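Chemist: I'll drop the sequence and a predicted model, then ask my questions.
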Amino acid sequence: MRVGIFGGTFNPIHMGHLIIAEHILDAAQLDKIIFIPAQSPPHKSLSLTDSAEHRYEMVRLAISGNSRFEISDIELKRNSKSYSVETVRELKKVYPNDKLFFIIGSDTFYELGTWFDLPGILEIVEFLVVRRPGYIDKYINTLDQAMEDFAIIHGVNISLVDAPLIQISSTLIRDKYENGASIRYLVPENVMSFIGARGLYE
């Protein structure tokens, strides 16, 4: 089985995440994608109002109804910062005979050199790189070559997925909601209802 790993803060999860994930399922011939909300990523800080429980529930609601999408609380169970190498090692124990693919944005690809124990990660997963909106002009002439160099240096396979470029971000959604603007069609209806019922991002 070919299993995709889609990690993120998902604060909140939005239609861009879902559209890209659905596209990757077919483009990379994956059998399923596991969404993994992060506890506390080393490169980000979350406000106290963005509780892990709320973010987990929003992802669960968003992917309900799609049999090829799953959610895992593997990182939320930790009481410390989430390092990807720990996550992929735990997932490999669950899927010892399956091929694991780690989905990242093109912006994140350029940060891989800063990841903790990158060699340990590369022993377990293959990276799928998705172009990120807003980064195209900066990297359009260098991304393909950079990925080719990365593959040669590390002796691994790495693939670029040309998914739809969706101009939606969690920051945009939080800002719009805080300012009283509509977020309809930016997030699933059940996620929008959850945000309203819990008074998130106000």
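Modeler: Yep, it's here. Residues are numbered from 1 along each chain as shown.

Chemist: Please count neighbours and contacts with C-alpha atoms only from this point.
Modeler: Will do.

Chemist: which ones are touching the residue of the chain most remote from its centre?
Modeler: Distance from the centre of the chain peaks at G180, with 27.0 Å (C-alpha atoms, centre = their mean). Contact partners of G180, counting by C-alpha atoms under 8 Å, 6 or more residues apart in numbering, are absent.

Chemist: Could you count how many residues lie near the residue nearest to R89 when sequence neighbours are not counted?
Modeler: Spatial nearest neighbour of R89, excluding adjacent residues (C-alpha to C-alpha, 6 or more residues apart in numbering): I124 at 7.3 Å. When counting by other C-alpha atoms under 10 Å, one arrives at 18 neighbours for I124.

Chemist: Alongside the first one, take a look at this:
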Amino acid sequence: MRLALFGGTFDPIHLAHLRVAAEAADKFALDRVLFVTAANPPHKPAGSTTPYEHRHRMVEIACSCDPRFEPSRLEDREGRSYSYDTIARAQSELAPGDQLYFLIGADAFAEIGSWYKAEEVLRMVEFVVVSRPGYRYPIPKGARVHRLESLALQISSSEIRKRLDEGRASVDLPPGVLEYIKQNGLYR
């Protein structure tokens, strides 16, 4: 089986996340894309994100649109959510012959040198790096990288949160996710 970890804060998950995952699944013949909701992302101040359970529930709703998509609780644990730990845990659950990829945006990949156990992370997994067409980024020595150029990267979770806070609807959200946000009074 060919599967990819697609980690994110998903605050909230939006259509660009889903489009990128579908493009990666199509281009790299992925059987599954695991949407890993970051419980305690190290790059965000503690308490600055919407509670994990709300973010993960939105991921569950969004993943229902494609049978290749699966919500994952790999990072539902105490402490910071480091990719090294997530990848190691995912690898421990693989069957013989399974192939694991790590789906990541080019902006985040460009910062990988600052990650916890960065050198180990680069050796552990193959990366599918998503960028806008023509965008260039450094590739660390020894990294196994597959490029995926996508036009779906024009949507920003922070911009969606801002519009929702202002009482404006967002066409960039899956309908079920928008309904969940309204029902739970999120981003107001």
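Modeler: Ah, there it is. Predicted model, so just to flag it, every value in this text is computed and none were measured.

Chemist: on that earlier part again, tell me which residue of structure 2 lines up with the residue farthest from the centre of structure 1.
Modeler: Matched by TM-score structural alignment, G180 of structure 1 corresponds to G167 in structure 2.

Chemist: you'd agree its match is in a helix?
Modeler: No. With DSSP: H, G, I helix; E, B strand; the rest coil as the criterion, G167 of structure 2 is coil rather than part of a helix.

Chemist: Please tell me how far it sits from L3 of structure 2.
Modeler: Plainly put, G167 of structure 2 is 38 Å away from L3 of structure 2 if you go by C-alpha to C-alpha, to the nearest Å.

Chemist: same deal with D172 of structure 2?
Modeler: 26 Å.

Chemist: who has more neighbours, the two?
Modeler: L3 (22 against 15).

Chemist: Without its sequence neighbours, what residue ends up closest to that one?
Modeler: R32 (4.7 Å).

Chemist: Can you give me the buried ones in stretch 26-39 of structure 2?
Modeler: Neighbour-count burial for stretch 26-39 of structure 2, counted by 16 or more other C-alpha atoms under 10 Å, picks out F28, L30, R32, V33, L34, F35, V36, T37, A38, A39.

Chemist: what about the helices in structure 1?
Modeler: Ranges of helices within structure 1 are 15-27, 52-63, 84-94, 106-109, 118-122, 136-139, 143-154, 170-178, 189-198, based on DSSP state H.

Chemist: right, and those helices - which one's nearest D162 of structure 1?
Modeler: helix 15-27 (8.5 Å; C-alpha to C-alpha).

Chemist: Helix 52-63 and that closest one, what's the angle between them?
Modeler: 60 degrees (axes from the mean of the first three to the mean of the last three C-alpha atoms, to 10 degrees).

Chemist: Packing partners of helix 15-27 of structure 1?
Modeler: Identification of packing neighbours for helix 15-27 of structure 1 by 3 or more C-alpha pairs under 8 Å, 6 or more residues apart in numbering; DSSP states H and E yields strand 32-37.
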